[in-house]
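Asker: Need coordinates for the below:
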Amino acid sequence: MAKSPSRSGGGGPVGGPRSTHSNLKTARGRSNASQRWLSRQLNDPYVKAAQQAGYRSRAAFKLTELNERFKLLKPGQRVVDLGAAPGGWTQVVLRALDERGQVVALDLLPMDGLPGATILQGDFQDDATEAAVLAALGGPADLVLSDMAPNTTGHGPTDHLRIMDLAALALDFAVKVLAPGGGFVAKVFQGGSEKEMLERLRQHFTKVQHAKPPASRKESSELYVVAQGFRP
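Answerer: As a prediction, the model looks like this:
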């Protein structure tokens, strides 16, 4: 998620980015969908704030806001960022931890390096990848993060089930690698079965909540489940 981060940097302007408006100079050769996407990007204050702060994606502000609310990140932690590319969440983690902390960023896609983070390419469901993550951390994780989402189909119920399946797999991974008292954060979509995920999380964690950070677009159905106090 591509500029070099600082471990002591901030997470953006207080109260959220201010909005300005830009118009497309030309729409020639673009589909209606691509025009809408580009217009939204050009006029998204979080996109502009991410560029100014040196974050690789606007999604960095989602984790920043979740951290401000739930106090997820602490110096010296071992943190795993699943589906990390292009690296925005990893940057936020790096800025929050001190030199004792360990950060592993994992994705199926290649990702440019970030000073202070171990970048791994692979499938988190593979035993060899799991072993590589634990070896890089030097022990069990204190926090597992997942901002993963499947490619959307445009069919709401299908997309909901697909992301819930992905979040469930991320939870399976977290249960295997977390230290006692650890935390887990994953993206889900509203649609009903996120309640089943919350019930499952309550079997493993002492505190379970869901949240929609301000940086999530209002029209988006995404939520984040935040689980803390892992019980092995």
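Asker: C-alpha only now, for contacts and for neighbours.
Answerer: OK.
Asker: And for residue 69, the neighbour number?
Answerer: Neighbour count of residue 69, defined by other Cα atoms under 10 Å: 11.
Asker: whoops, I mixed them up, residue 219
Answerer: Counted with other Cα under 10 Å, the neighbours of residue 219 add up to 6.
Asker: With residue 47 instead?
Answerer: 22.
Asker: Ok, the one 5 residues further on next?
Answerer: For residue 52, the tally of surrounding residues (other Cα under 10 Å) stands at 10.
Asker: To compare against the first, here's the next sequence to fold:
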Amino acid sequence: MSDDNERRRMVRPPSGGTAAGRGMGQKIKTADKKSLSSQQWIKRQLADKWSEKARAEGWRSRAAFKLIEMDEKLRLIRPGSRVVDLGCAPGGWVQVALKQGASAVVGVDLLPVDPIPGAILIQADFTDPGVDQQLIDALGGGPDLVLSDMAHNTVGHRQTDHLKIIALIEAAAEFAIRTLKPGGSFVTKNFQGGDAGGVLETLRAEFREVKFIKPEASRKGSSEVYLAALGKK
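Answerer: As a prediction, the model looks like this:
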């Protein structure tokens, strides 16, 4: 894992950003007051079948279906599981973990997240000193599952953006390896074609099985893929 603290730091939240902005909170009636790109994002959200299904079923974001599919295939969440969700806004994965029977769920994000009954939600930079221990203390012990859907604000420079992606994966993986109970699992966002650096090799040494999975609910044309490490040794 890299010791470069600067690379490990998560990007600061965009000014005026909210958890709702990453979920279902936007309304098309406000589109005339927004930029063209924002209007296009809102229209895409409202037209997307997964977003529509999320609204109908009460999930906070379409991302809930990504975790539901991964859980069905990999049996990630078991009754009584303790779960940490890194980059949890707007809370869709927290909702899924609770519904699937997790006994304790702690989420952290740079953005504020509306309360979810049964979960502890912390607004903080996960990479700041002491936040990792704060998560474990709130959870009441080591987790059975660490989830990371963390992302960063791209700057448009491919190499820089790549380093930021790797930094988040490294930080999440280091936390998972250090805190997971034996037999526990770790899932993190990655991107197809993106080199996971030394993380993949490290995970293969620490877990029984490591695989990539692309949920159906990931947007078509997106390079998003998830890296799942199962069975902590």
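Asker: Give me the TM-score for this pair.
Answerer: Here the TM-score for the pair of chains, by TM-score structural alignment, normalised by the length of structure 1, is 0.82; 208 aligned residues with a Cα RMSD of 2.2 Å.
Asker: which residues does the residue nearest to the spatial centre of structure 1 contact?
Answerer: Centroid-nearest residue in structure 1, with Cα atoms, centre = their mean: residue 147, separated by 3.2 Å. Taking Cα atoms under 8 Å, 6 or more residues apart in numbering as the contact definition, residue 147 of structure 1 lies against 82, 83, 84, 186, 187.
Asker: so which of these comes closest to residue 36 of structure 1?
Answerer: Nearest to residue 36 of structure 1, judged by Cα to Cα, of the contacts of residue 147 of structure 1 is residue 187 at 24.0 Å.
Asker: in structure 2, which spans are strands?
Answerer: For structure 2, applying DSSP state E gives strands covering 82-86, 104-109, 119-123, 145-148, 185-191, 207-213, 224-232.
Asker: Which one of those lies nearest to residue 59 of structure 2?
Answerer: With Cα to Cα as the measure, strand 119-123 is the member of the strands of structure 2 nearest residue 59 of structure 2 (14.9 Å).
Asker: just to revisit the earlier point, quick one: which of the contacts of residue 147 of structure 1 has the most company?
Answerer: In terms of neighbours by other Cα under 10 Å, the contacts of residue 147 of structure 1 top out with residue 84 at 27 neighbours.
Asker: circling back to that earlier point, show me what the residue nearest to the centre of structure 1 aligns to in structure 2.
Answerer: Taking TM-score structural alignment, the alignment pairs residue 147 of structure 1 with residue 149 from structure 2.
Asker: any idea how far its match is from residue 233 of structure 2?
Answerer: To residue 233 of structure 2, residue 149 of structure 2 is 23 Å away according to Cα to Cα, to the nearest Å.
Asker: what's the answer for residue 153 of structure 2, then?
Answerer: From residue 153 of structure 2 to residue 233 of structure 2 the distance is 34 Å (Cα to Cα).
Asker: who's in contact with the longest helix seen in structure 2?
Answerer: Assignment by DSSP state H gives helix 158-179 as the longest helix of structure 2. With contact meaning Cα under 8 Å, 6+ apart, helix 158-179 of structure 2 is reached by 1-2, 7-10, 86, 127, 132, 142-143, 146, 148, 150-152, 154-155, 186, 188-190, 194, 196-197, 199, 203, 206, 232.
Asker: With stretch 122-132 of structure 2 instead?
Answerer: Residues from elsewhere that reach stretch 122-132 of structure 2 (Cα under 8 Å, 6+ apart): 8-10, 86, 106-113, 171, 175.
Asker: Tally up the residues packed near residue 87 of structure 1, please.
Answerer: Look at residue 87 of structure 1: counted by other Cα under 10 Å, it has 27 neighbours.
Asker: Identify the residue of structure 2 aligned to it.
Answerer: So, by TM-score structural alignment, residue 87 of structure 1 is matched to residue 91.
Asker: State the distance from its match to residue 172 of structure 2.
Answerer: 18 Å.
Asker: just residue 140 of structure 2 next, same as before
Answerer: According to Cα to Cα, residue 140 of structure 2 stands 19 Å off from residue 172 of structure 2.
Asker: Please identify which of those two sits among more neighbours.
Answerer: Neighbours were counted for residue 140 of structure 2 and for residue 172 using other Cα under 10 Å; residue 172 has more, 25 against 12.
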